[in-house]
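A.B. asks: A predicted structure for the sequence below; I have some questions about it.
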Amino acid sequence: MASEIFTEAAILIVDDEPIIRFDLVDFFEDAGFRVLDAESADAAIVVMNANPTIRIVLTDIQMPGSMDGLKLAHYIGDRYPPTLLIVASGIVKPTAQELPINTMFVSKPYNPRQVLAAIQRAAPAA
């Protein structure tokens, strides 16, 4: 089970669309994760600072605020290694060079089960 792989770890879901965010929160809670969420990169940074057990961040790219999800991924990658980063978008398709180290990109719409499987495969690195 995922919660056994990431003992004591939490996942942060960052998306400005409430329905998408809440569905992902429910999915990952059902999968055994402790889940936190934020509606913007700015809010995500506050959550990251307050929760040192976050080891996985799933973020959308297009969001309002001072930075988008790609900049958020770089911020987190620089300050909170070895956090596993998953960046998602249905519009923007960043190149491998644009993504921070230890980052996966998924195109929207995506199946959360596929994201969970990718997290489980990456568990030794996270």
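C.D. replies: Yep, it's here.

A.B. asks: when you work out contacts or count neighbours from here on, use the C-alpha atoms and nothing else.
C.D. replies: Noted.

A.B. asks: checking the spatially most central residue of the chain next. Helix, strand or coil?
C.D. replies: Among the residues of the chain, the one closest to the centroid is residue 58, at 1.5 Å (C-alpha atoms, centre = their mean). Secondary structure state of residue 58, per DSSP: H, G, I helix; E, B strand; the rest coil, is strand.

A.B. asks: and here's the other structure:
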Amino acid sequence: MADRYRTRLVVSGDRTLWDPDWGDLCDVPAVVVLIVEDNALVRMGMSGSLAEEGFEVLEASNAAEALAMLTGHSAIGMMFTDINMGLGMDGLELAAIVHDRWPLVQIMVTSGRLDVDVHALPPGALFVAKPYSQDAVLETMQELVDNWQ
């Protein structure tokens, strides 16, 4: 799915120039976000909010599912993962693997734990403490996208 945007180059004040050879509209693909969260209600809530904002969303309930999705979907540009996900690999381990294997994937990590060592995050990864405001997470994700593209 791609959103359509009008391409403009603002030169100064109210003067706007554009290249007619580019056409009026260009297709910009939606950013694909992988949400990794073992709590189905939290995962679905965040997925819905992201989809409403124009993100394409994939969901995983644990690290193993997330790695399988990353392997099969080269378009994933961002991952939002919880640290504590029950059995198996935790979100910090997942973040480290994703950073090593897919260095272009933006990473956001969340947890309700108070003892999270943010220095254990991969370089460039962001931490969001629970409980978080979905609006604040969306704003942070949009900033990451704006800086990335």
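C.D. replies: Cool, got the structure. Bear in mind that the values here come from a model prediction, so they are computed numbers and not experimental data.

A.B. asks: mind checking the TM-score on these two?
C.D. replies: Once superposed, the chains reach a TM-score of 0.89 (TM-score structural alignment, normalised by the length of structure 1), with 123 aligned residues with a C-alpha RMSD of 1.8 Å.

A.B. asks: how about the residue nearest to the centre of structure 1, nearest residue that isn't a chain neighbour?
C.D. replies: residue 86 (4.6 Å; C-alpha to C-alpha, 6 or more residues apart in numbering).

A.B. asks: I figured the one you found hits residue 100, correct?
C.D. replies: No. Residue 86 of structure 1 is beyond contact range of residue 100, at 10.1 Å (criterion: C-alpha atoms under 8 Å).

A.B. asks: the two - which one has more neighbours?
C.D. replies: Taking neighbours as other C-alpha atoms under 10 Å, residue 86 of structure 1 and residue 100 compare with residue 86 leading, 23 against 19.

A.B. asks: buried residues, the helix of greatest length in structure 1. List them.
C.D. replies: Secondary structure of structure 1 per DSSP state H: the longest helix is helix 18-30. Across helix 18-30 of structure 1, burial judged by 16 or more other C-alpha atoms under 10 Å covers 21, 24-25, 27-29.

A.B. asks: for the nearest residue to residue 27 of structure 2 once chain neighbours are set aside, what are its contacts?
C.D. replies: The shortest distance from residue 27 of structure 2 to any non-neighbouring residue, by C-alpha to C-alpha, 6+ apart, is to residue 4 (4.9 Å). Residue 4 of structure 2 sits next to 25-28 when contact means C-alpha atoms under 8 Å, 6 or more residues apart in numbering.

A.B. asks: now, which of these lie within strands?
C.D. replies: 25-28 (DSSP state E).

A.B. asks: I'd like those as CSV, with distance to residue 70 of structure 2 and neighbour count appended.
C.D. replies: Below are those laid out as CSV (distance: C-alpha to C-alpha, whole Å; neighbours: other C-alpha atoms under 10 Å):
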residue, distance to residue 70 of structure 2, neighbour count
25, 30, 12
26, 27, 13
27, 24, 12
28, 21, 11
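
A.B. asks: now those in TSV, with distance to residue 146 of structure 2?
C.D. replies: Listed next are those as TSV, based on distance: C-alpha to C-alpha, whole Å:
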residue	distance to residue 146 of structure 2
25	19
26	17
27	16
28	13
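
A.B. asks: just the strands in structure 2 please.
C.D. replies: Under DSSP E, structure 2 gives strands at 2-6, 9-12, 15-17, 25-29, 32-36, 56-60, 76-82, 106-111, 126-129.

A.B. asks: now those as JSON lines including distance to residue 135 of structure 2?
C.D. replies: Shown next, in JSON lines, are those (distance: least, C-alpha to C-alpha, whole Å):
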{"stretch": "strand 2-6", "distance to residue 135 of structure 2": "21"}
{"stretch": "strand 9-12", "distance to residue 135 of structure 2": "29"}
{"stretch": "strand 15-17", "distance to residue 135 of structure 2": "32"}
{"stretch": "strand 25-29", "distance to residue 135 of structure 2": "22"}
{"stretch": "strand 32-36", "distance to residue 135 of structure 2": "16"}
{"stretch": "strand 56-60", "distance to residue 135 of structure 2": "16"}
{"stretch": "strand 76-82", "distance to residue 135 of structure 2": "14"}
{"stretch": "strand 106-111", "distance to residue 135 of structure 2": "15"}
{"stretch": "strand 126-129", "distance to residue 135 of structure 2": "12"}
